[in-house]
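[1] Sequence plus the predicted model coming up.
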Amino acid sequence: MNFLQFAFNNVKRNARAYFAYFLSSAFMVMIFFTYAMFIFHPDLAKSEMGRMTGIGMEVAEYIIFVFSILFVLFSIGSFLKARSKEFGVLSLLGATTGSINRLVFLENLIIGVGSIAAGLAGGLLLSKLFLLLSVKVTGMNRLPFYMPWKAMGFTAVAFLVLFVVLSVFTLVFFRKNRVIELLGGGSKPKTEPRVSWVLALLGVALLTSAVLLLKGGDGLDFSKVMLAAATGIWGTYFFYTQVTVALIRLLKRSRRLLWRGTRLLWVSEMAYKIKDNARMLFMVTVAISLACMSVGVILAANAQNERVYTDNPFAFSYGVYEQEFVEADMAWIDEQLSKQGVRYETLERESFFGYIGSSNFYVDVVSRSEYNKAAALLGAKSLPEIGKGRAIAYAMEGSAAANVLKGETIPLSLSFLEEPLQLELQPSVVSLTGTNSHTSVVVLSDADFAGLKNGLSAENQNRLYRNIDFYIPAWQQKGAPGLQDPNIVIGKSLYYGMMNRLENGVTDNYMSSRGRAYAETREQLSMLSFVGIFIAAIFSVSSASFLYFKLYSELNQDRRMYHSLSKIGLGDREMRYSSSLQIALLFFIPVVISGIQTMVVLSLLGARFLLGDVTVPVLTATGAFLAAQLLYFAVVRSRYVVQLKRVMV
C-alpha cells in the first residue's frame, strides 16, 4: 500500500465525519459553478436586465468564495482536532512531522477534488433547470443551454487553489504539539467554565448600544449603521462567550429548578458545550442573521412595492413644467391610449413638495378643495372644513412619514420658506387615500394654500407644481398585477414614449407611470431574490455543517460520559432526552437569536428605508431557516443518538 492509498483509506474510514463536509463543499462548488455558468453565458449581455443580473451574480460569487474560505478553514481545523489522537499514534510508530503533514495534505486534496467533481457534475445536471428558472424569475429573454467549459475551468481552478492553500495553512495547527498532547486528544478533563461579569455586562451594553444607534432619529447615517453593526456583532460574541455562561451559572443556583429529572445532567453539560462552542455558535448566528436580514429586506421591499402600487389610484401623472407643450403632449397621450382602447378620466391639481421638519420624509402638500376633487373622482368621502393653521395628514402604513405624522403638531418645511410652518394636526373622520404616486399627503385649508401660492416670488413660481393625473377605471383591480397585464405593458410603453419625446426636445414635461415603477422595482427585487436565495441556502447548509463538525469532535468524550453514567443507572430514555435537548439547543439557539436580531434591526430601519411593516417578512424568513434547521437537527440527532446508544450498558 503506497502513501496515496493510505491517505485514501483514511478518508474512507472517516467517511462519517467527512460526509457533511464533503456535501457542503460540493454544494458550494455547485452554486458557484451555476452562477459562473450564468455570468459567462454568451447571450447575457444582449439585454439590460441580463447585465444587471450578471453584476448581481458576480457579487454573489465573491460572497460565496469568501464564505467558502472561512468554511473550509474552520472545517479542516475541527477535523485535525478530532483526529489528534490518531496523529499521536502515528507519531509514536515513527511517523515524522513531514509525513503527517503530507498525509493531511493528501486527505484534504482528495476530499477537495471529490467535492469539486461532485459540484460540477451536480451543476451540469441542474444547468438547464437553473437557466429556465433564472429567466422566469428575472424576466429576461430565453437563455439557451450551452456547454460551459469556461465556467467549469474557472470554478475548478478557484476551488482547487482554495483547498490547496488552506490545506497548507492549517498544517500549523498541530505542528508544535508533542506526542503526549496528541495522544491525549480531547480526553483531558475540563475545568468549570469561567465567566467574567465585566465582559458579560459589556456584551449587554454593546447590544443595547446597537439598538440605540439604530433608533437614530433624523441623524441616522451610514457611519452609525456600520457602528451599530460592529457593536451588535461584538455584543453577540460576548453573549455566547460570557452572558450564556453567566445565565447557566445563575440557573444552577436554584436547586428547586435544577434537581429534577435529568436537568442537572443536561444543564451542567450545556455550560461546557456552549462555552466550548461559543465561537462556532457566534459564526452561525452572524451567518444566519445576515441571511435572514437579506431575505427579510427583499420580502418587505416586495410587499411595500405592492402597497405603493395599490395605494396609488392613478395610472399616470403628467407633470407640467412648460405650458406650451401641454396641448401637443395630451393629444399624443390620448392617441396612444385610444389605440389600445383605454378609456380614462383626467384630474388637474396643484401642489407643493414639502418635508416634515428637517427630515427627508417627503409629503405632497395640497389644498382641501384639490383633495376633494380627487376624492369625488375616486368615489371617496370629501374632507370637512379645515381651520386656518391646521392640517389633515395621511401617510401610507409603514412609510417613513407615518410615525412623525402621529403627533399633535407637525413642522412643515417648504423650499421657498425660511422657517417651517407649525401646523396643528386636525383629526379626520374621513379615511384619506394617496392622491398620486407618492405615499404621504398633507391637506391644508384653501385659505392657507392660497396664501402660500399668492406669496410666491417671481423666482419661486416653479415651486408650485401642476400635474394632470390619469384615472383608468378598468385598471383598478385589487392586488398587484402580473408583468404582462395591460396596465404594466401600456404603462411602460407610454412612459418610454414620453421619455423619447423629452430626449428629442419635443417636450420639456415629464410623465410618471405607476405600472412602470412597479414592474421595474419588481424585476430588480426578483433578481436580488434569485441571487440571495442560493446564498441563504449556502449559509443554512454551512451552519448545519459547522454544528455537525463540532458534535462529531466531541463524540468520543460524550461516549465516555454516557458509558460511565449508564453504569450507575442512566437509561436509554434519559440518554436520548438529555442528548437530544443539548443538540436541539445548539441547533436552534442561533436561529432564535438571529430572528430576534433581524426583527429588531429591520423594525428600526424599516420605516426609514420604506420597507413598511416587516413583521410578516421577518417571521417568514426566520421560519424558513427554522424549518431547514429542524430538518438538519432530525438527521444529526438520529445519527448521534445511535452512536451513543452503542456504549450504553
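    Looks like it came in fine.

[2] use CA for all of it now, contacts and neighbours both
    Noted.

[3] how about the strands in the stretch 301-450 of the chain?
    316-320, 345-356, 362-367, 390-395, 409-414, 421-425, 440-444 (DSSP state E, counting those that start in this stretch).

[4] Off-centre distance for whichever helix or strand S99 is part of?
    If you go by DSSP states H and E, S99 is part of helix 97-138. In this view, helix 97-138 has its centroid 25 Å away from the chain centroid, taken as C-alpha atoms, centre = their mean, to the nearest Å.

[5] Who are the packing partners of it?
    helix 3-13, helix 15-39, helix 48-82, helix 84-92, helix 149-170, helix 514-553 (3 or more C-alpha pairs under 8 Å, 6 or more residues apart in numbering; DSSP states H and E).

[6] okay, the ones you listed, which one's buried deepest?
    helix 15-39 (a mean of 23; mean count of other C-alpha atoms under 10 Å).

[7] what kind of secondary structure is P42 in?
    coil (DSSP: H, G, I helix; E, B strand; the rest coil).

[8] and it, how many residues sit next to it?
    13 (other C-alpha atoms under 10 Å).

[9] how far away is L207 from F238?
    10 Å (C-alpha to C-alpha, to the nearest Å).

[10] one step back: so the helix holding S99 versus helix 149-170, what angle?
    140 degrees (axes from the mean of the first three to the mean of the last three C-alpha atoms, to 10 degrees).

[11] list the contacts for the closest residue to L626 other than its chain neighbours?
    Sequence neighbours aside, V591 is the residue nearest to L626 in space, at 6.4 Å (criterion: C-alpha to C-alpha, 6 or more residues apart in numbering). Residues near V591 by C-alpha atoms under 8 Å, 6 or more residues apart in numbering: 285, 288-289, 622, 625-626.

[12] Can I get the buried part of the residues you listed as one PyMOL selection?
    Here is the PyMOL command that selects only those of the contacts of V591 that count as buried (16 or more other C-alpha atoms under 10 Å):
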select buried, resi 285+288+289+622+625+626
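
[13] Could you provide the contacts of V591 in CSV, with additional columns for distance to A328 and secondary structure?
    Formatted as CSV, the contacts of V591 follow (distance: C-alpha to C-alpha, whole Å; DSSP: H, G, I helix; E, B strand; the rest coil):
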residue, distance to A328, secondary structure
T285, 60, helix
I288, 56, helix
S289, 54, helix
T622, 54, helix
F625, 56, helix
L626, 59, helix
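
[14] put this beside the first:
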Amino acid sequence: MSLWQLAARNLWRSRRRYLAYVASAATAVMIYFLHSALIYHPDVQGGVPDSAAALVARGLKAANVVIAVFSFGSLLVANAAFVHARVKEFGLLSLMGLSRAQLFRLIVLEGLLIGAVAVAGGLAAGLLFLRLFFLAISALLPLQEPIPVHAGPRAWGHTILVFGSIFALVSLASLLWVVTRNPAQLLRARRQPKAYPTFSRWQAALGLILCLAGYAWAAVPNPMVVIFGVVPVTLMVAVGTYPLMRAGLVAALAWLHRRERFFYRPGPFLTVSHLAYKIQENYRVLGTVAVTLAVILTAMGTVLSIYMVDIQVAVDNTPMAIQLALPSEIEAAAAAARVEAVLREHGLSGLTYRELTTRTGQLGKNAVTLAPYSLYAAVERPRGETLPPVQPGEAILVYPYIAPGGTRPEKPEPAELTVGEERIPLQVWHDKGGRL
C-alpha cells in the first residue's frame, strides 16, 4: 500500500471527524472566491477608479486579507485538535515500521488531500452562487445594469494560491508537533491525565465586558463612529469570545453535574463527564469558528456600510444636483441655456434654478464666497439647520462638511473679512451643517 492510499484511507475512516472542518474551510474558500471574482472582474478593473463598484472592490480586497488571516488561525487551531486526537495512531504507525520521513510525508499528504477537497468544494460552491452574488451586489449598489457573471483565471488562481499556501502551512505546523516526539510519547499523549476544568470568574467577567463593550460600540447610531470602530470592535469581540465561551461551557456542564436526577444516569453521566474533559479543545475550536464567521460577516457588512455612508456624505455635502460657476465676463444666460439643452437631450427636466451673483473675500486665512442671508435661508440642505438672521456686524460661515457632534454653534467668534482693499471686523457664527 502506498502512502497516498494510506493517507486516503486514514481520512476516510476519520471522515466524520473532519467533515465540519472541511465544510468550514470550503465556506471560507467560497467567500474568498466570490470576492476575488468581483475584484478581478473586467468591468471593475477597467471602470471608473472612484465608481461605486471600484470602491466596493477595494473594500473586498481588505476583506479578503482579513478572511485569509482568520481562516489560517481557525484552521490551525482546528487541525491541531484533530492531530492531537490521532497521536496514538501516529505512534502505532511508527512502531509498525513507518520511518520518521514516511510519517512526515503521510501527514503532509493528509493535509494536502484535505486542502484539495476543501478548495475544490469551495470553488464549486462559489461557482454555483456566483450569479446570485453578482445580482446581490448589483442590487445593493444599485447599478442600472447588473454586473455580468465572470470568473477569470486571476480569481481562480489567486484563490487556489492563497488557500493552498494556508493548508500547506497548517500541515507543516501540525507536522512539527508530531515529528518532535518519539513513538512512546505519542502513545502516552492521550493517556496523560487532564485537569478538571474549573469556572473562572475573572475570565467570565473579562469576556463578558469585552463582548458587551464591542456590541455597544457597534450599536451606536452614528455611522462614522461604527466605521472607525470596525477594527477595535472586531478585536474586542474576538478576544472576549474565547474566555466567555470557555466560562459558559464550564458553567453549563457544572450546572448539569449538579442536577443529580439527570446526571447520575448511564448516558448523561458518561457524556457530561467526557465533555468536561474535552472542553479545552472544544471551546477553542468553537470559539475560532465563531470569530471567523463574525469577521467574515463584519468585513462584508463594512464594505456595504462604507458605500452607504459615502452615498449619505455625497448627498449631504453636495445637495445641489448641478452647480455652474462662471466668471463675470461670461454671459450666464447663454451658458445656462447650453446646459439645459444637454440635460433635455438626456431626458432631464423639472429642475429648480437659482441664480446668484457673488463676490469673493478673505476671512482670516480662508478664501470665502459672499452671499446674502436670503439665499442662505432659501436653500434646503439634507441635515443642515438654518441659523436665525444675524445682527449688523455679524456673519455666518458655512462649512462644506457636516460636524459629527452637531451643527448649531454656541456663540460667534471675532474675525476680519477682507474684500478688495476693505477690511471689515465681524462676529462670525459657524454653521457646520454642510455646503449650500
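    That came through fine. Just so it is clear, the model here is predicted, and its values are computed rather than measured.

[15] ok, back up a step: and the residue nearest to L626 of the first structure, which of the three is it?
    helix.

[16] what does it align to in the second structure?
    Alignment note (TM-score structural alignment): V591 of the first structure has no counterpart in the second structure.

[17] Distance of V591 of the first structure relative to A210 of the first structure?
    The value you get for V591 of the first structure to A210 of the first structure, if C-alpha to C-alpha is used, is 19 Å.

[18] and if you look at F74 of the first structure?
    With C-alpha to C-alpha as the criterion, F74 of the first structure and A210 of the first structure are 28 Å apart.

[19] just Y371 of the first structure next, same as before
    42 Å.

[20] How about A628 of the first structure?
    From A628 of the first structure to A210 of the first structure the distance is 28 Å (C-alpha to C-alpha).

[21] quick one, which of those two is more surrounded?
    Ranked by neighbour count (other C-alpha under 10 Å), A628 of the first structure and A210 place A210 first, with 23 against 15.

[22] Just the element for that one, please.
    helix 197-215.

[23] relative to helix 197-215, how tilted is the helix or strand following that helix?
    Downstream of helix 197-215 of the first structure, the first helix or strand assigned by DSSP H and E is helix 222-238. On the basis of the same axes, to 10 degrees, helix 222-238 of the first structure is oriented at 150 degrees to helix 197-215.

[24] can you tell me the mean distance of helix 222-238 of the first structure from the second structure after alignment?
    Helix 222-238 of the first structure, aligned to the second structure and superposed, deviates on average by 5.7 Å (mean C-alpha distance after the TM-score superposition for the first structure).

[25] Kindly report the same for stretch 297-308 of the first structure.
    Mean deviation for stretch 297-308 of the first structure: 8.2 Å (mean C-alpha distance after the TM-score superposition for the first structure).

[26] that older thread, output the helices and strands packed on helix 97-138 of the first structure in a markdown table, with distance to M499 of the first structure appended to each entry.
    Putting those into a markdown table (distance: least, C-alpha to C-alpha, whole Å) gives the following:
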| stretch | distance to M499 of the first structure |
| --- | --- |
| helix 3-13 | 64 |
| helix 15-39 | 31 |
| helix 48-82 | 17 |
| helix 84-92 | 69 |
| helix 149-170 | 39 |
| helix 514-553 | 12 |
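
[27] closest to Q304 of the first structure out of those?
    For Q304 of the first structure, the closest of these is helix 514-553, at 10.2 Å, according to C-alpha to C-alpha.

[28] What is that closest one packed up against?
    Using 3+ C-alpha pairs under 8 Å, 6+ apart, helix 514-553 of the first structure sits against helix 15-39, helix 48-82, helix 97-138, helix 278-311, helix 486-503, helix 572-606, helix 615-645.

[29] In TSV: those, plus distance to D334 of the first structure.
    Below are these laid out as TSV (distance: least, C-alpha to C-alpha, whole Å):
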stretch	distance to D334 of the first structure
helix 15-39	42
helix 48-82	30
helix 97-138	32
helix 278-311	23
helix 486-503	10
helix 572-606	40
helix 615-645	41
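
[30] of all the ones you listed, which lies closest to V89 of the first structure?
    Using C-alpha to C-alpha, those put helix 97-138 closest to V89 of the first structure, at 11.0 Å.

[31] got the angle between that closest one and helix 514-553?
    Going by the same axes, to 10 degrees, helix 97-138 of the first structure makes 160 degrees with helix 514-553.

[32] and the residue nearest the centre of the second structure, what does it touch?
    Geometric centre of the second structure, nearest residue: A299, 1.2 Å, by C-alpha atoms, centre = their mean. Counting by C-alpha under 8 Å, 6+ apart, A299 of the second structure touches 60, 63, 66.

[33] so can I have TSV of these showing distance to S349 of the second structure?
    Supplementary listing: those in TSV, determined by distance: C-alpha to C-alpha, whole Å:
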residue	distance to S349 of the second structure
L60	37
A63	41
V66	46
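
[34] What is the nearest of these to Y196 of the second structure?
    Out of the contacts of A299 of the second structure, the member with the shortest distance to Y196 of the second structure (by C-alpha to C-alpha) is V66, at 35.3 Å.

[35] Map the closest one onto the first structure.
    Under TM-score structural alignment, V66 of the second structure pairs with I63 in the first structure.

[36] and its match, what does it touch?
    Contacts of I63 of the first structure by C-alpha under 8 Å, 6+ apart are I535.

[37] and the gap between it and I490 of the first structure?
    Counting by C-alpha to C-alpha, the gap from I63 of the first structure to I490 of the first structure is 38 Å.

[38] Please report how far I535 of the first structure lies from Y35 of the first structure.
    Distance from I535 of the first structure to Y35 of the first structure, by C-alpha to C-alpha: 11 Å.
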